[in-house]
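Engineer: Have a look at this prediction, sequence included:
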Amino acid sequence: MQQDDLIGVTLGNYKILAQLGQGGMARVYRAHQENLDREVAVKVLPPWFAADRNFVERFNLEARLIARLSHPNIVTVHDADEYHGHLYIVMQLVDGGTLKLRLDQLQALNQLMDVLEAKRIFTQLASALSYAHEQGIIHRDVKPVNVLMDRAGRPILSDFGIAKALAGSKELTRQGAGVGTPEYMSPEQCQGGPVDGRADIYALGVMLFESLTGRLPFMADNYPALAHSHIYEPPPHPNAINPALDPAVSQVIITALMKNPAHRYQQASDMAEALERAVHSLPVDTGQRGSGPLEYNDPSRVATIPLFTCPNCRHFNKAQTRFCTACGFPLNPCRICGAQNPANNRFCSKCGQPLHKHQ
């Protein structure tokens, strides 16, 4: 196929205008939807996928599931179809670049992403993942190029479901493509095991590491070496690469990158909450915290509020906190099932077993 063979072609209701990008799996075009007179993005898969009827069924099923998602940080899917051997999926057009482009721009300037910018981007991405996970949908390929940015700087996660649809395709091996991207794959993905939302949280941790240190936690020129690192090797401590990074923010990254899924944040919203608290604890934000509720200002209340000590940094935390507000460390994990419980729980909220207390 020529690189521009679809320019000017009409796929269903969509006239292909220009190529926006190309990845290992597909090309993305700007297109005009003629019946509604609007511009959209059309992702077109290589023709060999359309020849695999099992893949086509999975692709259509995943497209229907993703089209039901409605979240400000998840790209809207308008349509999916097949036309003359071309499988395509039609999405909202987001034309502010990608997180990959943003990181490349910072690297070209020999700069790192500001922690406030990272907090803004990653809490929104975590919100998108939490929402999708609640709907039973796992992304499986979270990476900077799949984070679209609109012109206001809002991150919008794309390509939900594509990795799952590809998972059973025999063409993957033959065409040299893989499910997921090795630099961002969780240990369980690298081992070919079952995955859940915690694999996406790991990938989010890799991206946060990359954004705040300027490099990936693991680098190699081949898949086996990368997979080995994800499975067996501890990532470098973020502060070893960026000493200016606050330890509380580093701890958020470290927790997201735990090898055992049970030791990571169990929900993306947990990671977002820990990141918010870590950033708000920074001295630079001290003058901006007066707008929020100050719960411990009344001395008469302090003695009546039970506090729980973090076993990692000895910071005091409120009873319903699951992760330390200072360093992000799990406060009350279940040793049986790995669930993260509020600090004051005596029994695991997931499996009911008695919990070991740190206090």
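Structural biologist: Yep, it's here. Numbers count the residues shown, from 1 in each chain.
Engineer: make it CA atoms for all contacts and neighbour counts henceforth
Structural biologist: Noted.
Engineer: Tell me which stretches of this structure form strands.
Structural biologist: Counting by DSSP state E, the chain forms strands over residues 10-11, 14-22, 27-33, 38-44, 77-83, 86-91, 147-149, 155-157, 307-309, 316-318, given from the N-terminal end onward.
Engineer: ok, residues contacting the last one?
Structural biologist: In this case it means strand 316-318. When contacts are defined by Cα atoms under 8 Å, 6 or more residues apart in numbering, strand 316-318 is touched by residues 305-310, 324-325, 343.
Engineer: now the second one
Structural biologist: The set of residues external to strand 14-22 that reach it, using Cα under 8 Å, 6+ apart, is 4, 6-10, 27-34, 42.
Engineer: What's the PyMOL line that selects buried ones from these?
Structural biologist: The following PyMOL command selects only the buried members of the contacts of strand 14-22, with burial defined by 16 or more other Cα atoms under 10 Å:
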select buried, resi 6+10+27+28+29+30+31+32+33+42
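Engineer: Serialize the contacts of strand 316-318 to TSV and add fields for distance to residue 81 and neighbour count.
Structural biologist: Written out in TSV, the entries for those read as follows (distance: Cα to Cα, whole Å; neighbours: other Cα atoms under 10 Å):
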residue	distance to residue 81	neighbour count
305	58	13
306	57	12
307	56	18
308	55	23
309	55	17
310	53	23
324	47	29
325	47	25
343	49	25
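Engineer: can you put these in TSV and add distance to residue 289?
Structural biologist: Shown next, in TSV, are the contacts of strand 316-318 (distance: Cα to Cα, whole Å):
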residue	distance to residue 289
305	21
306	23
307	21
308	23
309	23
310	23
324	19
325	15
343	25
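Engineer: For residue 174, state which of those is nearest.
Structural biologist: Of all these, the one sitting nearest residue 174 is residue 324; the distance, using Cα to Cα, is 47.0 Å.
Engineer: gap between that closest one and residue 152?
Structural biologist: Using Cα to Cα, to the nearest Å, one obtains 32 Å as the distance from residue 324 to residue 152.
Engineer: Got another one to weigh against that:
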Amino acid sequence: MADHRNPSGRRPPMLPLPPPPEDIPRLPEVNVDDSAEVRIDHRALAPNRDSLSGAREVVRQRSPHDTTRVGRPPTMEKPPRKAEPMRRSPEAAAQAAASLKTNRFHTPTAPPRSAMVRVQTAQHSSLIGGRYQIVKRIGQGGMGKVYEVNHIHLSRRFALKIISNQVAETDEARELFYREARFASAMSHPNITSVVDFGEDEKVGMFMVMEFVDGEPLHRILFREKRLSVRKACEIVLQVAEALHYIHKQNVVHCDIKTENILIAEEELEAKRTRMVAKLLDFGLARPLTGPRASTSLSGTPHYVAPERIRGEPASPSSDVYGVGILLYELLTGQVPWDGAVQKILAGHLDEQPKPPSKLIEGGLDPAVENLVLHALAKRPAERHKDMAAFIYELKTVMDMLGIGRRRAGAVGPSRRVVIEQKPPEKSSRRDELARIAFDACRLPLALLTPQGQIVAANPAFAKFVMGVSVEVEGLPVKSTPLAQAWSTAEQDISRTLAGSPIRRIIEIDVSAEETRRLLLWLDAVSKDHVVLGVQPLEL
């Protein structure tokens, strides 16, 4: 069956495949004005088998208060193998964190443009900024070029990004480039590419220096492998989600999650072991959650943009949750949910339900994984995971159920569990407060479920019963918890309860190799939209 990666429908050659062409055709930038009318050349935006997913360009909706503009990020070109991982010193990381706190609500201003005439391309052995010697070019994108450089005093390799002459002519693009450097340099996380220097050279103009990552862009891996295994896709998305969770705690939203902005590298461990490391790139569209940059303008790649952004709402952590959902969908199936012309893509985000991933994968997909993806792709932010921590928790739970949990091959150190704090309502009556205390203190596992089986409230006894430890489970579907293994009729039972037929069901759970425990599971409707689930032992 033909898809956007293989329009001819012919069977692809056996692996190994040659790398994709270095100069993948670029598509024109599309501007979306306030009337939301998009004028495009449909021939230019038609899917191209030489590109990963057809029309992959930036959609932008202007507002009177925001003029941010962005181009496609640079693509790495055959990076050398076995690079030493670069790490910033503790002093540099502390200084960067202090800078972020000091300037969190301040929109940085790019330095004034120099009047010097710029060269078009940095030459081999050229010296940039008086200390970075060009080794070779390793990537090129809409904003400029990326080079492998050597620091002449430290004898260390770095990646140096130069803003192109055409882009540098606009103050808007210069501010964008400078803001990207400021945001990225303030981040210190193992799954984020570190920015270590920034400046302006008399010959090549503005430049940004990053740690050198010896890896391969994720979109090239996907181009070669067509789709990834569930294990590999989940491990990559988990690392990206943890990086985004860190970014959100700094009151910043990334707003540009896609396979082109993720590098996959290998990190050497002890005893000649290695492990896969995902690195998140490009903070060109990142914006703070507060302050003047918290605007409603639409910037980003149309395939990954959240519905609320299209409707004109400001970016939020939930927008990144949606982007991670699209990323996981693409890695599992080899295609994005909606493709083609920009208008069609945006309409899909707003009005169409994505095709279930299990329908696109030969042999199907585990229901827990599919529920995780579709949960993240809910149209309304309130129906998704309430934050990135909740997404991470459900993803780790699903990975544990599938036997691909956090104790991966090559993993070191103790496992971590994300705890989601539940904030009590700001205004509540005395009776509501007493009811909450009684609900939480009850020793019987109790939970409140939606018609779709999502847990909207649960007491600590329920969390400990299904997860083995007392943590918050609100926002998780019952299907993604270990309880689903013993309760296969959950959907039918919830529907019957809401229709007026309370359920009393006996289930059996293996607590050890020799012991099986029988439990009474009961459901009662408390409103037309909620049922209460309780579990109690039949034998004390």
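Structural biologist: Noted; the coordinates are in hand. Remember, predicted model here, so these are calculated numbers, not experimental data.
Engineer: For the aligned partner of residue 63 of structure 1 in structure 2, which residues are in contact?
Structural biologist: In the superposition onto structure 2, residue 63 of structure 1 corresponds to residue 181 when matched by TM-score structural alignment. Contact analysis of residue 181 of structure 2 by Cα under 8 Å, 6+ apart lists 195, 198, 208, 283.
Engineer: Repeat the analysis, applying 7 Å as the threshold.
Structural biologist: Contact analysis of residue 181 of structure 2 by Cα atoms under 7 Å, 6 or more residues apart in numbering lists 195, 198, 208.
Engineer: Identify the residue nearest the last one in space, chain neighbours excluded?
Structural biologist: Read that as residue 208 of structure 2. What sits nearest to residue 208 of structure 2 in space, not counting adjacent residues and going by Cα to Cα, 6 or more residues apart in numbering, is residue 198, at 4.5 Å.
Engineer: wait, that neighbour sits on residue 209?
Structural biologist: Yes: A contact is recorded between residue 198 of structure 2 and residue 209 when judged using Cα atoms under 7 Å, the distance being 6.0 Å.
Engineer: between those two, who's got more neighbours?
Structural biologist: Set side by side, residue 198 of structure 2 and residue 209 give different neighbour counts by other Cα atoms under 10 Å, the larger being at residue 209 (23 against 19).
Engineer: Show me what that one lines up with in structure 1.
Structural biologist: Using TM-score structural alignment to pair residues, one finds that residue 209 of structure 2 aligns to residue 90 in structure 1.
Engineer: Distance check, that match against residue 74 of structure 1.
Structural biologist: Using Cα to Cα, which is the criterion applied here, residue 90 of structure 1 is 14 Å from residue 74 of structure 1.
Engineer: List the contacts of the residue nearest the centre of structure 2.
Structural biologist: The centroid of structure 2 falls nearest to residue 324 when counting by Cα atoms, centre = their mean (3.2 Å). By Cα under 7 Å, 6+ apart, the contact list for residue 324 of structure 2 reads residue 257.
Engineer: Structure 1: which residue goes with that one?
Structural biologist: In structure 1, the residue equivalent to residue 324 of structure 2 is residue 204, according to TM-score structural alignment.
Engineer: Please apply the same query to residue 248 of structure 2.
Structural biologist: Going residue by residue (TM-score structural alignment), residue 248 of structure 2 aligns to residue 133.
Engineer: buried ones in the longest helix along structure 2?
Structural biologist: Longest among the helix segments of structure 2 by residue count, using DSSP state H, is helix 230-249. Residues of helix 230-249 of structure 2 classed as buried under the neighbour-count rule (16+ other Cα under 10 Å) are 230, 233-248.
Engineer: average gap between it and structure 1?
Structural biologist: Helix 230-249 of structure 2, aligned to structure 1 and superposed, deviates on average by 1.1 Å (mean Cα distance after the TM-score superposition for structure 1).
Engineer: packing partners for that helix?
Structural biologist: strand 274-280, helix 317-333, helix 388-401 (3 or more Cα pairs under 7 Å, 6 or more residues apart in numbering; DSSP states H and E).
Engineer: Quick one: residues in contact with the first one.
Structural biologist: Residues outside strand 274-280 of structure 2 that contact it (Cα under 7 Å, 6+ apart) are 191-193, 236, 239-240, 261-268, 410.
Engineer: same check, this time on stretch 223-241 of structure 1
Structural biologist: Taking Cα under 7 Å, 6+ apart as the criterion, the residues outside stretch 223-241 of structure 1 that touch it are 182-183, 186-187, 190, 209, 213, 217-220, 245, 250, 259.
Engineer: Name the member of those residues with the most neighbours.
Structural biologist: residue 186 (31 neighbours).
Engineer: Just give me the match in structure 2 for that one.
Structural biologist: Under the alignment (TM-score structural alignment), residue 186 of structure 1 pairs with residue 306 in structure 2.
Engineer: wait, what's in contact with its match?
Structural biologist: If you count contacts by Cα under 7 Å, 6+ apart, residue 306 of structure 2 has them with 319, 322-323, 349.
Engineer: Quick check: of those, which lies closest to residue 298 of structure 2?
Structural biologist: Nearest to residue 298 of structure 2 among the contacts of residue 306 of structure 2 is residue 319, at 11.8 Å by Cα to Cα.
Engineer: how far away is the closest one from residue 381 of structure 2?
Structural biologist: Taking Cα to Cα as the measure, residue 319 of structure 2 and residue 381 of structure 2 are separated by 8 Å.
Engineer: Ok, residue 453 of structure 2 next?
Structural biologist: When distances are taken as Cα to Cα, residue 453 of structure 2 and residue 381 of structure 2 turn out to be 18 Å apart.
Engineer: try residue 181 of structure 2
Structural biologist: Taking Cα to Cα as the criterion, residue 181 of structure 2 is separated from residue 381 of structure 2 by 29 Å.
Engineer: Check the contact between residue 498 of structure 2 and residue 523; I expect there is one.
Structural biologist: No: when contacts are counted by Cα under 7 Å, residue 498 of structure 2 is not listed as touching residue 523 (9.3 Å).
Engineer: Counting neighbours, go ahead and name the busier of those two.
Structural biologist: Remark: of residue 498 of structure 2 and residue 523, residue 523 carries more neighbours, 23 against 20, as counted by other Cα under 10 Å.
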